[in-house]
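>>> predicted model and sequence below, questions to follow.
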Amino acid sequence: MATNSILKSSISISHSLHNSFTAPSFANSSKTIENFHSPTSLPIRITLNHVPPLSLSRRLFVPSVSGIWDALTGGNNPRDAVAAIRRGMLLFRQGDVLESLAEFDKAIELDPRQKAYLWQRGLSLYYLDRFEEGAEQFRLDVAQNPNDTEESIWCFLCEAQLYGVDEARRRFLEVGRDPRPVMREAYNMFKNGGHPEKLVAAFSSGRVNEYFYASLYAGLYHEAEKKVDAAKQHIVAACQSTYGQRSDDYMAALAKVHCLRRNWSFSQ
């Protein structure tokens, strides 16, 4: 997100996060923080509307209301917890997964209520091969937001590593209907079994964000089935896509981290 632009902020309240599309570098993440847990049952977010949203990912919002939280709670811990989440996300984007987890855990120590919303922590746990803890984290997230398709899929991915694909599918967390066509198809593929190549083909001529997500989740599906070459093909394609190269979406960073953790080259 360009730092020399004038950003117009607007406050929005809802159960899930969604997307805006920008073109920063891989490590420029200081303005993309999410998941501030408010005293109510809903997370409160200040959205930085820099460009029109593409309504795909829910991972690009900044919890900048810690002052309000402090006024209500009389303490600084929630503000410090948000700062720890911000540091953890930046570290993850830079490829330092272990230290990102340390920051997310620090956030939970400072404000235990954050744990139920820290999907970022679940992603770090996955890339540290701590699959049981990762599955627990994603199950907590889905309990708070029963319409979250991606957390359901990531729980499956963790449990597939622990128990195999068939058992993970028996444990699959069913969630509500995702408004994003690509994620509806990805969800059905993970839940019922399917063909990742068909998913990619269905969105190859659509929006750049849809092609990215189709490629990413096709690769992750292959990884769950231990098909390393096919997983590499699709996740590298996600990194090399227009959205993968230009978006500030946390999942675009994740695709690069995935390749780095597996020593896959994704430069064109």
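Yep, it's here.
>>> please make it C-alpha for all contacts and neighbour counts, starting now.
Fine.
>>> now residue 216. Nearest residue, chain neighbours left out?
residue 235 (5.1 Å; C-alpha to C-alpha, 6 or more residues apart in numbering).
>>> can you check residue 55 too?
If the residues on either side of it in the chain are set aside, residue 55 comes closest to residue 19, at 5.2 Å by C-alpha to C-alpha, 6+ apart.
>>> surely that neighbour is within a helix?
No. The assignment for residue 19, made by DSSP: H, G, I helix; E, B strand; the rest coil, is coil rather than a helix.
>>> hmm, it is touching residue 48, no?
No. Residue 19 sits out of contact with residue 48 when judged by C-alpha atoms under 8 Å, with a separation of 10.6 Å.
>>> that older thread, in contact with the residue nearest to residue 216, which residues?
The neighbours of residue 235, taking C-alpha atoms under 8 Å, 6 or more residues apart in numbering as the test, are 215, 216, 218, 219, 220, 255, 258, 259.
>>> and the third one, how far from residue 125?
With the distance defined as C-alpha to C-alpha, to the nearest Å, residue 218 ends up 20 Å from residue 125.
>>> which of the two has more neighbours?
residue 218 (28 against 22; other C-alpha atoms under 10 Å).
>>> show me what contacts the more buried one?
If you count contacts by C-alpha under 8 Å, 6+ apart, then residue 218 has 186, 196, 197, 199, 200, 231, 234, 235 around it.
>>> try 6 Å this time
Taking C-alpha atoms under 6 Å, 6 or more residues apart in numbering, we find residue 218 in contact with residue 196.
>>> residue 259: neighbouring residues, count only.
17.
>>> and the one helix or strand residue 121 maps to, what does it pack against?
Element membership of residue 121 [criterion: DSSP states H and E] is helix 119-127. Counting contacts by 3 or more C-alpha pairs under 6 Å, 6 or more residues apart in numbering; DSSP states H and E, the secondary-structure elements packed against helix 119-127 are helix 97-110, helix 131-144.
>>> output the ones you listed in TSV; the columns should cover distance to residue 175 and mean neighbour count.
Putting those into TSV (distance: least, C-alpha to C-alpha, whole Å; neighbours: other C-alpha atoms under 10 Å) gives the following:
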stretch	distance to residue 175	mean neighbour count
helix 97-110	25	21
helix 131-144	8	21
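>>> this is the other structure I want to compare:
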Amino acid sequence: MAPASVALHPPTTSFSFPAGAGGCSRPRFGPPASPARLAPVATSVVPRRLLLPAAAGVWDFISGGAGGAAAASLAVRRGMQLFRQGDVAGSMAEFDKAIEMDPRQKQYLWQRGLSLYYLDRFEEGAEQFRLDVAANPNDTEESIWCFLCEAQLYGIKEARKQFLEVGLDSRPVMREAYMLFKDGGDPEKLVTSFSSGTDGEVFYSSLYAGLYYESQKNAEKAKSHIVAACKSPYGSSAATGIYSERDHQHLSSGDDSGRSQPTDCNMAMGVLISSNGADCEDACSRILFVCRYV
């Protein structure tokens, strides 16, 4: 899920200013004026890829050496590449290695949370996404992914009780997706609402509708919407990373013997399919959107 990006902007909580703030005296007649409230403001997003280098730079300065942070950044890149190739377990090993070399990076490793999700390590995945949101309290995507992990653990109703609330996203489609996961609703309405929108809105609405159905364990509808996202103009662009780790039945059963081999279906799409030349729709029953790598 052009670089991956997150929204970095102030919390949207309204603040009341105390009487007489700024040294202004109140009139002696009439009731006191109601304190003004600040409306939530959606701000532009900041590239997520800037967070890790920035954190690493600060850690280098504090620790007096760039070796650990630089090596950790390389491990993160290797982990991303291994995930891209379908080696989710290998990607986890690299992400954990990065944390060993530079512990300060853990709170930014949303990639690790995605790997944990697809390894069915949902409790650890939820913990990772919660760390990410604690570091960036306006991260809509990670709030949703945390819910996806916890829905697998506790069910939708319980997961919704502890839903991570974040700041107002500047993207209308992500605001609607966020409310769908947070409060419930009809994912078909999300898709319909943005069917005439930009290529990105068409893509994201289909993707998150599919992920919502996955949280409800409706594999057929999840597959339908996620494949539609893959086949959209935005989804098939070279800038978008969408990957399938293995067929759904093998993910669900834990059987690794039927793991799909990484064969190109469409290089720009970045979808991994089985080596028998199967159509995309036969291999995309579980697809992972990994933000946007460049």
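Yes, it's here. These numbers were taken from a predicted model, which means no experiment stands behind them.
>>> tell me how far the counterpart of residue 119 of the second structure in the first structure lies from residue 158 of the first structure.
When the first structure is aligned by TM-score structural alignment, residue 119 of the second structure is paired with residue 128. Using C-alpha to C-alpha, residue 128 of the first structure is found at 11 Å from residue 158 of the first structure.
>>> got it, and residue 168 of the first structure?
With distances defined as C-alpha to C-alpha, the gap from residue 168 of the first structure to residue 158 of the first structure amounts to 8 Å.
>>> and if you look at residue 169 of the first structure?
Between residue 169 of the first structure and residue 158 of the first structure the distance, using C-alpha to C-alpha, works out to 11 Å.
>>> in terms of neighbours, single out the busier of the two.
For residue 169 of the first structure and residue 158, the more surrounded residue by other C-alpha under 10 Å is residue 158, and the numbers stand at 28 against 19.
>>> the second structure: which residue goes with the more buried one?
Aligning on TM-score structural alignment places residue 158 of the first structure opposite residue 149 in the second structure.
>>> contacting residues for its match?
Residue 149 of the second structure makes contacts with 122, 126, as judged by C-alpha under 6 Å, 6+ apart.
>>> secondary structure class for it?
Each residue gets one of three states, and residue 149 of the second structure gets helix by three-state DSSP.
>>> then the one 4 residues further on?
Judged by three-state DSSP, the three-state class of residue 153 of the second structure is helix.
>>> excluding its backbone neighbours, what's nearest it?
If you skip the residues right next to it in sequence, residue 153 of the second structure has residue 122 as its closest partner in space, 6.7 Å away by C-alpha to C-alpha, 6+ apart.
>>> about what we covered before: out of residue 19 and residue 48 of the first structure, which sits in the busier spot?
Neighbours of residue 19 of the first structure and residue 48, each counted by other C-alpha under 10 Å, are more numerous for residue 19; the result is 22 against 19.
>>> wait, doesn't the more buried one sit right on residue 62?
No. Using C-alpha atoms under 6 Å as the test, residue 19 of the first structure is too far from residue 62 to be in contact (11.8 Å).
>>> most remote residue from the first structure's center?
The outermost residue of the first structure relative to its centre, with distances by C-alpha atoms, centre = their mean, is residue 74 at 30.9 Å.
>>> quick one: the residue mapped onto that one from the second structure from residue 98 of the second structure, how far?
Using TM-score structural alignment to pair residues, one finds that residue 74 of the first structure aligns to residue 64 in the second structure. With distances taken as C-alpha to C-alpha, residue 64 of the second structure is found 18 Å from residue 98 of the second structure.
>>> so what's residue 184 of the first structure closest to, chain neighbours aside?
For residue 184 of the first structure, ignoring the flanking residues on the chain, the nearest one in space by C-alpha to C-alpha, 6+ apart is residue 178 at 5.6 Å.
>>> burial count for the one you found?
Counted with other C-alpha under 10 Å, the neighbours of residue 178 of the first structure add up to 15.
>>> residue in the second structure matching it?
If you follow residue 178 of the first structure across to the second structure using TM-score structural alignment, you land on residue 169.
>>> now do the SS call for its match.
Under three-state DSSP, the three-state class of residue 169 of the second structure is coil.
>>> so it versus residue 83 of the second structure, what's the distance?
Counting by C-alpha to C-alpha, the gap from residue 169 of the second structure to residue 83 of the second structure is 27 Å.
>>> can you pull out the strands in the second structure?
Remark: strands of the second structure, listed N- to C-terminal, are 5-7, 45-47, 242-243, 263-264, 272-273, 288-289; assignment by DSSP state E.
>>> what packs against the strand or helix carrying residue 12 of the first structure?
If you go by DSSP H and E, residue 12 of the first structure is part of strand 8-13. Contact here means 3+ C-alpha pairs under 6 Å, 6+ apart; on that basis strand 8-13 of the first structure packs against strand 44-49.
>>> who are the packing partners of the strand it packs on?
In terms of contact count using 3+ C-alpha pairs under 6 Å, 6+ apart, strand 44-49 of the first structure is assigned the packing partners strand 8-13.
>>> what range in the second structure does the strand it packs on sit on?
Using TM-score structural alignment, strand 8-13 of the first structure finds no match anywhere in the second structure.
>>> any residues touching that strand, and which ones?
Strand 8-13 of the first structure has contacts (C-alpha under 6 Å, 6+ apart) with 44, 45, 46, 47, 48, 49.
>>> that'll do, ta.
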